[in-house]
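Peer 1: Next one to model:
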Amino acid sequence: MWTIPNLLTALRVCLIPVFVIVYFLDWQWAHQAGALIFWFAAITDWFDGYLARRLGQSTAFGAFLDPVADKLIVCAALLMIAHSYDTVWITVSAILLMSREVFVSALREWMSAAGKRDTVKVSFIGKAKTMAQMLALIGLLSELEFFMGFPLYWVTLGKLLLLIATVLSVWSMLVYLKAAWKHLTAEA
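Peer 2: Here you go, the predicted model:
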């Protein structure tokens, strides 16, 4: 059970309170340090999947814990940016992104129980949404527009990517729902 990929996933779960506490510390670089921790967690997400496949260490525990860890840290980050930016459109985006995660997780669970999980497997749109979402969150969490006098525009890019992630999120949810619709409306 405690393979290298599973240890990385468990580390990601353990990083959630560290990430939140560091982000809200009362010191100058707290948000940038929190964004760095979030970035590290996002990298471990890719790395644990790669290692599980490469080393042949895929486990049922890892298949369960990996998406849970992803959703927990992303939801924490979405709540944090909604709090930090306190704007309607970032809050609405955060709510839509979190709602989509709950909806698609429930849909996949239901489809799996019905023996139709492959109907709602991860699509390219879902992967693109995840990439845009992660990059948006890193930029927004960091709050960096300038570094040592040089323009970075991470917040501006983060806002644009959050909008793209929100659109892709709703789009992918509708694609998954369409794929599952005939099973959801079938007679019991």
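
Peer 1: Please make it C-alpha for all contacts and neighbour counts, starting now.
Peer 2: Fine.

Peer 1: C-terminal to the helix or strand that contains residue 126, what's the next element?
Peer 2: Assigned by DSSP states H and E, residue 126 belongs to helix 124-142. Using DSSP H and E, the helix or strand that directly follows helix 124-142 along the chain is strand 146-147.

Peer 1: following that following strand, which helix or strand shows up next?
Peer 2: Of the helices and strands lying after strand 146-147 in sequence (DSSP H and E), the nearest is strand 150-151.

Peer 1: Quick one: the helices in the protein, in order.
Peer 2: Applying DSSP state H to the chain gives helices spanning 4-23, 30-54, 60-85, 88-113, 124-142, 154-184.

Peer 1: From residue 180, how far off is the most centrally placed residue in the chain?
Peer 2: The centre of the chain sits closest to residue 74, judged by CA atoms, centre = their mean, with a distance of 4.2 Å. According to CA to CA, to the nearest Å, residue 74 and residue 180 sit 25 Å apart.

Peer 1: Same check on residue 173?
Peer 2: 11 Å.

Peer 1: returning to what we had before: would you reformat the helices of the chain as a markdown table and include distance to residue 148?
Peer 2: Shown next, in a markdown table, are these (distance: least, CA to CA, whole Å):
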| stretch | distance to residue 148 |
| --- | --- |
| helix 4-23 | 21 |
| helix 30-54 | 14 |
| helix 60-85 | 23 |
| helix 88-113 | 27 |
| helix 124-142 | 14 |
| helix 154-184 | 14 |
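
Peer 1: Please give the structure of this sequence too, so both can be compared:
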Amino acid sequence: MKLNTSSLNLPNMLTLGRIACVPVVMLLLLSDSRTMGFWAAVVFSIAAITDWLDGYLARKWQLVTVMGKFLDPLADKLIVMAALIMMIPLGRVPAWAVFLIIAREVTVTGLRSIASSEGIVIAASNLGKYKTIFQMVAIIALLLHYDYYWFFGLQWEIFHVDMQFVGSFFFYVSFIMAMWSGGDYLYKFYNVLAGTQD
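Peer 2: Reported below is the predicted structural model:
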């Protein structure tokens, strides 16, 4: 895949738009209300869609840039961490789990940077990709938080969903995946380091 030198392209603009969503989500979560949580979920969902879209367009149109390679993972981490941190005082996620997720992200990013500086690429695992999907679903559900009736507002118990319960389920599944894939990165990094010293 060739590297494009023009940074002002549609995929990068979408990435910048995702970064712009970060303060919006944070501001909305300053109020623990059903309405603000709903709009925070809408903004976060739009950001999640652009995460897929900018990568797809960059690959399809061969618009891979240095700026894009830097900003895309940064935007992902900023929007996820901002939402999780803001939900701690709302009681929707435990602080200890958010701390471990942030520690995992910092560690993996550092390891990949060290490997990259040595000309070695540690590819993202499929488990890491699934973790991201489950994490996005979890955050959207946790932002919605309240009970919803998902069939035209009809308050039939069969259509009743406790979004906090759904979000918590996906959150802990993604948490396990995050820790597991983080350990996998550490293992790969150790093998790479051991191989370069042989």
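
Peer 1: ok so, going back, now, of the helices of structure 1, which is deepest in the fold?
Peer 2: For the helices of structure 1, the largest average neighbour count (mean count of other CA atoms under 10 Å) is found in helix 124-142, namely a mean of 21.

Peer 1: and the angle for it with helix 154-184?
Peer 2: Helix 124-142 of structure 1 runs at 150 degrees relative to helix 154-184, counting by axes from the mean of the first three to the mean of the last three CA atoms, to 10 degrees.

Peer 1: Where in structure 2 does helix 124-142 of structure 1 align, residue-wise?
Peer 2: With TM-score structural alignment applied, helix 124-142 of structure 1 matches the range 126-144 in structure 2.

Peer 1: how close does the matching stretch sit to structure 1?
Peer 2: For stretch 126-144 of structure 2, the mean deviation from structure 1 after alignment is 0.6 Å (mean CA distance after the TM-score superposition for structure 1).

Peer 1: Quick one: residues in contact with that stretch.
Peer 2: Contact partners of stretch 126-144 of structure 2, identified using CA atoms under 8 Å, 6 or more residues apart in numbering, comprise 34, 37-38, 40-41, 44-45, 48, 80, 83-84, 87, 92, 163-164, 166-171, 173-175, 177-178, 181.

Peer 1: Please apply the same query to stretch 60-71 of structure 1.
Peer 2: Residues from elsewhere that reach stretch 60-71 of structure 1, judged by CA under 8 Å, 6+ apart: 1, 5-6, 9-10, 12-13, 45, 101.

Peer 1: Could you rerun that using 10 Å?
Peer 2: When contacts are defined by CA atoms under 10 Å, 6 or more residues apart in numbering, stretch 60-71 of structure 1 is touched by residues 1-3, 5-16, 41-42, 45, 48-49, 52, 59, 74-75, 77, 98, 101-102, 105, 130.

Peer 1: what range in structure 2 does that stretch sit on?
Peer 2: Aligned using TM-score structural alignment, stretch 60-71 of structure 1 spans residues 66-77 in structure 2.

Peer 1: what's stretch 38-47 of structure 1 aligned against in structure 2?
Peer 2: Aligned using TM-score structural alignment, stretch 38-47 of structure 1 spans residues 44-53 in structure 2.

Peer 1: That stretch against structure 1, how far on average?
Peer 2: Stretch 44-53 of structure 2, aligned to structure 1 and superposed, deviates on average by 0.6 Å (mean CA distance after the TM-score superposition for structure 1).

Peer 1: if we can go back for a sec, the match of stretch 60-71 of structure 1 vs structure 1, average offset?
Peer 2: For stretch 66-77 of structure 2, the mean deviation from structure 1 after alignment is 0.6 Å (mean CA distance after the TM-score superposition for structure 1).

Peer 1: What residue in structure 1 is paired with residue 114 of structure 2?
Peer 2: The alignment partner of residue 114 of structure 2 in structure 1, by TM-score structural alignment, is residue 110.

Peer 1: how near is its match to residue 82 of structure 1?
Peer 2: Between residue 110 of structure 1 and residue 82 of structure 1 the distance is 30 Å, computed by CA to CA.

Peer 1: Same question for residue 115 of structure 1.
Peer 2: Distance from residue 115 of structure 1 to residue 82 of structure 1, counting by CA to CA: 37 Å.

Peer 1: before we move on, what about residue 183 of structure 1?
Peer 2: Counting by CA to CA, the gap from residue 183 of structure 1 to residue 82 of structure 1 is 36 Å.

Peer 1: Residue 71 of structure 1 too?
Peer 2: 16 Å.

Peer 1: Ok, residue 178 of structure 1 next?
Peer 2: As judged by CA to CA, residue 178 of structure 1 and residue 82 of structure 1 stand 30 Å apart.

Peer 1: Over to residue 25 of structure 1?
Peer 2: 17 Å.

Peer 1: can you check residue 174 of structure 1 too?
Peer 2: Counting by CA to CA, the gap from residue 174 of structure 1 to residue 82 of structure 1 is 24 Å.
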